[in-house]
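Peer 1: below is the sequence, then the predicted model.
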Amino acid sequence: MNTNKVNVQNDQFFADLHVAFDRLEREFGDLPVVLTGQGDVFSAGIDFKYSFEIFGSGSEEKVRDWYRAYRETNLRIFQYPRPTVAAVNGHAIAGGLITALDCDFRIAARKPARFGLNEVPIGIPMPAAYVEIIKYALGDQVGALATLRGKLYGLEEAQRLGFFHEVVEPDRLLETAIDYAKCITPDCNTAYAMSKKALQDGVMKQIAERTVSLDEHLPAGMSDEGNRRAQDRRRQEIMHKR
């Protein structure tokens, strides 16, 4: 992933991921996928400038369009029928961690970094579709803790909570991720795809049948007066750091 320096997630990031997966399906449909970032950041999550302007626009249609693009991108990774591995090379925060949780396996580099779902403390309601993915990847208890508390964890605590399947030295990150990706040979692709679909069946039914109605309330929640104040504080913190 190389849309921008820290892979903040905006319309261009979503478009780039879809272009990449279009090419994977067209030219490398039998092969597994490894997602990674650059330097010390896997993905820093949503682009605050891009997203907060949408949330504060007062337009429910704009918020719905923003969420639709975000949701479609994550579900495309989550449902990809081949093995998917997140080679987490550094910080994975909020939407960045969700992108990692979309993958079947998550390998992290042993280096100082932060990981967590801090949407709620900065005034962003967690979309119900993502909650289902989070619970699938982390379990109900850890999923609720990570979502509602919104804490950013260091590597050791994130590993203890089960964010990663394995933590390795940075120079072994891609090697290990590729090893996980090669857990099957191409002649077993159908067995993998069918098994993955069966494992995700309950999650996808929940997303299709229940989260659609829950997420209808997202535009109002994103633009709530209190949430907007929290979002503005976060934006000011970022601008001050720069």
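Peer 2: Yep, it's here.

Peer 1: from now on I want contacts and neighbour counts done on CA atoms only, so please keep to that.
Peer 2: Noted.

Peer 1: for K135, give me its contacts.
Peer 2: The neighbours of K135, taking Cα atoms under 8 Å, 6 or more residues apart in numbering as the test, are 141-144.

Peer 1: and those, which is closest to L199?
Peer 2: Using Cα to Cα, G143 comes nearest to L199 of the contacts of K135, at 17.6 Å.

Peer 1: and the contacts of the helix or strand containing that closest one?
Peer 2: Per DSSP states H and E: G143 is located in helix 140-149. For helix 140-149, contacts defined as Cα under 8 Å, 6+ apart pick out 116-121, 126, 131, 134-135, 161.

Peer 1: go on, stretch 21-32?
Peer 2: 82-84, 181-182, 186, 189.

Peer 1: take the one below as the second:
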Amino acid sequence: MAVVRVEYTEDGFAIITMQNGENRLNQIYVNEMTQILDDIERNKDVKAVITTGEGKFFSNGLDLEWMKSNTEDVVNAFRYGLHALQWRLVHFPLPTVALLNGHAFAGGAFIAIAHDYRVMNSKRGWISWNEILVNLQLNQASLELLRQKISRMDALREAVLFAKRITATRAVELGIVDAAVEPQNLLKEAKRIALQALGPNGIDSSMLQTMKKDLFQQPNIDKVNAKL
């Protein structure tokens, strides 16, 4: 079964759903997400993208068991591909909203922060970059993503440096997410935010992508330190 699926709605949204338990990130996830993003870009009826998960987790981060079971070359290729995917989301030519149905930890939090907006379940879930708790060092591409997407020092201090489990309400206060919403209203709010971003007259997708690339400078992934 696919670990990620996409649904195209009649009102012009592509809704991407991670559907693999804890929704951990591995090469299968990267491959399927890449194909889905390709499909979305070809679909001219789509005006915005919403990414979410099923169950308790938005994403619980890297699939460490999968990484341990593969060779160094395979794991390094996966890391390269994951960083490329994250920056593709940052620069995607449509408005993107991460709908945090549940916990977003480490790599899952990076997927969330790569989106333009984040809407978080007010009743369940934390967001945290908890690499420090398992003695994993962030590489340059990951650090650049955090620095460019999270502007407040107290947010970086709490959510990354000391790996606090940030609730939805606190995440809004820190500027990490844009809204804390009751579970039954998450999709409605995600759509509202995306439509508000587009405005009444819409935005040219190629110009939107150009503006994103100008604002959020991607590091040279070929030179990224492979440590995570």
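Peer 2: Everything's here; your move. In this text, all values refer to a predicted model and were calculated from it rather than measured experimentally.

Peer 1: tm score of chain vs chain?
Peer 2: Aligned and superposed, the two chains score 0.81 in TM-score terms (TM-score structural alignment, normalised by the length of structure 2); 210 aligned residues with a Cα RMSD of 2.4 Å.

Peer 1: circling back to that earlier point, out of the contacts of stretch 21-32 of structure 1, which sit inside helices?
Peer 2: Judged by DSSP state H, the contacts of stretch 21-32 of structure 1 include 181, 189 as members of helices.

Peer 1: and the contacts of stretch 21-32 of structure 1, which of them are buried?
Peer 2: Buried by 16 or more other Cα atoms under 10 Å: 82-84, 181-182, 189, out of the contacts of stretch 21-32 of structure 1.

Peer 1: now, among the contacts of helix 140-149 of structure 1, which is nearest to R229 of structure 1?
Peer 2: Out of these, the member with the shortest distance to R229 of structure 1 (by Cα to Cα) is P121, at 11.1 Å.

Peer 1: mind checking the SS state of that closest one?
Peer 2: Classification of P121 of structure 1 using DSSP: H, G, I helix; E, B strand; the rest coil returns helix.

Peer 1: please pull up the equivalent of it in structure 2.
Peer 2: Structural alignment (TM-score structural alignment) places P121 of structure 1 against L133 in structure 2.

Peer 1: burial of its match, as a residue count?
Peer 2: Applying other Cα atoms under 10 Å, we find 11 residues neighbouring L133 of structure 2.

Peer 1: in contact with it, which residues are there?
Peer 2: Neighbouring residues of L133 of structure 2 by Cα under 8 Å, 6+ apart: A163.

Peer 1: re earlier: and which of the buried ones among the contacts of stretch 21-32 of structure 1 is nearest L155 of structure 1?
Peer 2: Using Cα to Cα, T84 is the member of these that lies nearest L155 of structure 1, at 21.4 Å.

Peer 1: pull up the gap between the closest one and R114 of structure 1, please.
Peer 2: The gap separating T84 of structure 1 from R114 of structure 1 is 22 Å, by Cα to Cα, to the nearest Å.

Peer 1: could you do W66 of structure 1 as well?
Peer 2: 26 Å.

Peer 1: tell me which two in the contacts of stretch 21-32 of structure 1 are the farthest apart.
Peer 2: T84 and P186 (13.8 Å).

Peer 1: quick one: what's aligned to R229 of structure 1 in structure 2?
Peer 2: Checking TM-score structural alignment: R229 of structure 1 goes with nothing.

Peer 1: what does the host helix or strand of R229 of structure 1 rub up against?
Peer 2: Assigned by DSSP H and E, R229 of structure 1 falls within helix 225-241. Residues from elsewhere that reach helix 225-241 of structure 1 (Cα under 8 Å, 6+ apart): 48-49, 52, 55-56, 121-124, 221-222.

Peer 1: kindly recompute the last result at 7 Å.
Peer 2: 48, 52, 56, 122-124 (Cα atoms under 7 Å, 6 or more residues apart in numbering).

Peer 1: pick the one among those closest to E169 of structure 1.
Peer 2: Among these, and counting by Cα to Cα, the member closest to E169 of structure 1 is F48, at 31.2 Å.

Peer 1: how near is that closest one to L17 of structure 1?
Peer 2: Distance from F48 of structure 1 to L17 of structure 1, by Cα to Cα: 19 Å.

Peer 1: for Q159 of structure 1, same thing?
Peer 2: Distance, Q159 of structure 1 to L17 of structure 1, by Cα to Cα: 27 Å.

Peer 1: again, but for N189 of structure 1
Peer 2: Computed as Cα to Cα, the N189 of structure 1 to L17 of structure 1 distance reads 22 Å.

Peer 1: ends of stretch 46-65 of structure 2, what's the gap?
Peer 2: Per Cα to Cα, stretch 46-65 of structure 2 runs 36 Å from first to last residue.

Peer 1: distance between it and the chain's centre?
Peer 2: Chain-centre distance of stretch 46-65 of structure 2: 7 Å, with Cα atoms, centre = their mean, to the nearest Å.
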